[in-house]
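Engineer: Just the structure for this:
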Amino acid sequence: MTGPTPLAELLFGEADATPMSTDATTVKPWSQARACLDAAPKAWLSTMRPDGRPHTMPVMPVWADGAPCLATRPASRKGRNLAGNPHTVLAVSGADLDLALEGIATRLRDPGPLREVAGAFLAKYGWRFEIRDGAVFDDGLPGSPEYAFYRVTPVRAYGYGADGLTATRWRFS
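Structural biologist: Okay, here's the model as predicted:
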């Protein structure tokens, strides 16, 4: 992520009476969380339906435009949910860290970021998108369906170590 490094801190303190570590040396660096998200072949995106019910679906994340990004069709349930309420959670499980990232999803419309995200999808998954008139299309599918790219700006994130005893919270300003 470009910009200042988020504040990393223990998620639990001694007063929490939890089996989680309260040793400050176990705080994970943001670079480890970012690497976990960047390497994940799939993540779980949680959005909110208009009636307040949660909706969670798998997505293929990429790191581009300085943050995690994803693609979805605008008319899909997650696309409609994000259009109505941009607050979201992106969760991944890695070999040494499980990560839940809370953020604000913003639909990308400018050609520069759209090209950058399309390039990240091509590099990571071999998924080719075409950009025409500020819109994103998958010409490899029948009917060349339209997609939307979203950038998830982190607000806070939680990381849990593979040992099950370490937890880190990152707060972004």
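
Engineer: make it CA atoms for all contacts and neighbour counts henceforth
Structural biologist: Will do.

Engineer: quick one: buried residues of the host helix or strand of residue 122?
Structural biologist: Here residue 122, judged by DSSP states H and E, is contained in helix 111-125. By 16 or more other CA atoms under 10 Å, the buried positions in helix 111-125 come out as 113, 114, 115, 117, 118, 119, 120, 121.

Engineer: One more: stretch 154-168?
Structural biologist: By neighbour count with 16+ other CA under 10 Å, stretch 154-168 contains the buried residues 154, 155, 156, 157, 158, 159, 160, 161, 166, 167, 168.

Engineer: what are the ranges of the helices in this structure?
Structural biologist: Ranges of helices within the chain are 30-39, 77-84, 111-125, based on DSSP state H.

Engineer: Tell me which of the ones you listed lies nearest to residue 2.
Structural biologist: With respect to residue 2, and counting by CA to CA, the nearest of the helices of the chain is helix 30-39 at 11.4 Å.

Engineer: Give me the contacts around the closest one.
Structural biologist: Applying CA atoms under 8 Å, 6 or more residues apart in numbering, the contact partners of helix 30-39 are 1, 5-6, 8, 43, 61-63, 68, 92-94, 97-99, 159, 170.

Engineer: ok so, going back, take the buried residues of helix 111-125 and lay them out in a markdown table including distance to residue 53.
Structural biologist: Putting the buried residues of helix 111-125 into a markdown table (distance: CA to CA, whole Å) gives the following:
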| residue | distance to residue 53 |
| --- | --- |
| 113 | 31 |
| 114 | 30 |
| 115 | 33 |
| 117 | 29 |
| 118 | 31 |
| 119 | 34 |
| 120 | 32 |
| 121 | 30 |
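
Engineer: please give me the structure for this one as well, since I'd like to look at both together:
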Amino acid sequence: MSKNPVAELLFSEADATPISTDPATVKSWDLARTCVESAHRAWLSTGRPDGGPHAVPLMPVWVDGAPCFTSRPHSRKSRNLAGDPRCVLTAADETLDLVIEGEAVRITDEDGIRRVLDAFGAKYGWGLSVRDGSAFADDLPGSPEYGVYRIIPTRAFGYGADGSTATRWRFEGE
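Structural biologist: A predicted model of the protein is given here:
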């Protein structure tokens, strides 16, 4: 479960930026949730073993207060996350451009996996089964396996679609 973040202006008046410094423009974390829930595609960035970047589109869902996704166990993103769980998820909707920095944690308990798969079924109509701590697409040839991940946010940024507002969310302990 992710903690409730502290929302604050990203820039102050001293920054002399065209971004609003009016505290009334601070966005709520609910807008971040709505952005992920409405996005049919988001981008996940991870680090390769050699330090190089890797970015890939994926289908996000929001479960238990955090963004979640699936990944084939031998995919580049899964292998990157096994070596370094730090990642960045980006998504956008009509009101917000969202950047979530955090750590991807593989969900292996059956109840946790089922909650995420229920969200995938509701959002995308994608039915997966659960066994042995993974999800499986039994309707596809070979019944491919998918790991299920939750991103535990460490900080996030939301930029208003108007181009003049920005919010930073700091999570407790940061």
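
Engineer: Please work out the TM-score for the two chains.
Structural biologist: TM-score for the superposed chains, counting by TM-score structural alignment, normalised by the length of structure 1: 0.96, backed by 172 aligned residues with a CA RMSD of 1.1 Å.

Engineer: got the helices of structure 1 as TSV, with distance to residue 15 of structure 1 columns?
Structural biologist: Listed next are the helices of structure 1 as TSV, based on distance: least, CA to CA, whole Å:
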stretch	distance to residue 15 of structure 1
helix 30-39	25
helix 77-84	37
helix 111-125	43
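
Engineer: Quick one: buried ones out of the contacts of helix 30-39 of structure 1?
Structural biologist: 1, 6, 8, 43, 61-63, 68, 92-94, 97-99, 159, 170.

Engineer: Kindly indicate which of the residues you listed lies nearest residue 84 of structure 1.
Structural biologist: The nearest member of those to residue 84 of structure 1, counting by CA to CA, is residue 68 at 19.8 Å.

Engineer: where's residue 82 of structure 2 relative to residue 149 of structure 2, distance?
Structural biologist: Separation of residue 82 of structure 2 from residue 149 of structure 2 (CA to CA, to the nearest Å): 11 Å.

Engineer: for residue 169 of structure 2, same thing?
Structural biologist: Here the distance between residue 169 of structure 2 and residue 149 of structure 2 works out to 21 Å (CA to CA).

Engineer: Determine the set of other helices and strands touching the longest strand seen in structure 2.
Structural biologist: With DSSP state E setting the assignment, residue counts place strand 145-160 as the longest strand in structure 2. With contacts defined as 3 or more CA pairs under 8 Å, 6 or more residues apart in numbering; DSSP states H and E, strand 145-160 of structure 2 has these neighbours: strand 66-71, strand 96-107, strand 134-136, strand 166-170.

Engineer: hang on, the earlier thing: of the helices of structure 1, which is nearest residue 18 of structure 1?
Structural biologist: That would be helix 30-39 among the helices of structure 1, by CA to CA, at 22.8 Å.

Engineer: rewinding a little: average offset between the helix holding residue 122 of structure 1 and structure 2?
Structural biologist: Its matched residues in structure 2 lie on average 0.7 Å from helix 111-125 of structure 1 after superposition (mean CA distance after the TM-score superposition for structure 1).

Engineer: now residue 134 of structure 2, nearest residue through space, not along the chain?
Structural biologist: Nearest residue to residue 134 of structure 2 in three dimensions, chain neighbours excluded: residue 147, at 5.3 Å (CA to CA, 6 or more residues apart in numbering).

Engineer: Report whether the expected contact of the one you found with residue 71 is present.
Structural biologist: Yes - if you go by CA atoms under 8 Å, residue 147 of structure 2 and residue 71 touch, sitting 5.2 Å apart.

Engineer: Just give the number of residues close to the spatially closest residue to residue 122 of structure 1 that is not a sequence neighbour.
Structural biologist: With sequence-adjacent residues excluded and distances taken as CA to CA, 6+ apart, residue 122 of structure 1 is closest to residue 128, at 5.3 Å. Applying other CA atoms under 10 Å, we find 15 residues neighbouring residue 128 of structure 1.

Engineer: Residue 51 of structure 2: neighbour count?
Structural biologist: Neighbourhood size, residue 51 of structure 2 [other CA under 10 Å]: 9.

Engineer: Let me see the contact set for the nearest residue to residue 150 of structure 1 once chain neighbours are set aside.
Structural biologist: Spatial nearest neighbour of residue 150 of structure 1, excluding adjacent residues (CA to CA, 6+ apart): residue 107 at 4.4 Å. Each residue near residue 107 of structure 1 by CA under 8 Å, 6+ apart is listed here: 148, 149, 150, 151.

Engineer: For the first one, the count of nearby residues, please.
Structural biologist: Okay, so that is residue 148 of structure 1. Residues lying near residue 148 of structure 1 (other CA under 10 Å) number 18.

Engineer: how much space between the nearest residue to residue 72 of structure 2 once chain neighbours are set aside and residue 120 of structure 2?
Structural biologist: Using CA to CA, 6+ apart and skipping the chain neighbours, the partner closest in space to residue 72 of structure 2 is residue 146 (4.5 Å). For residue 146 of structure 2, the distance to residue 120 of structure 2 (CA to CA) stands at 13 Å.
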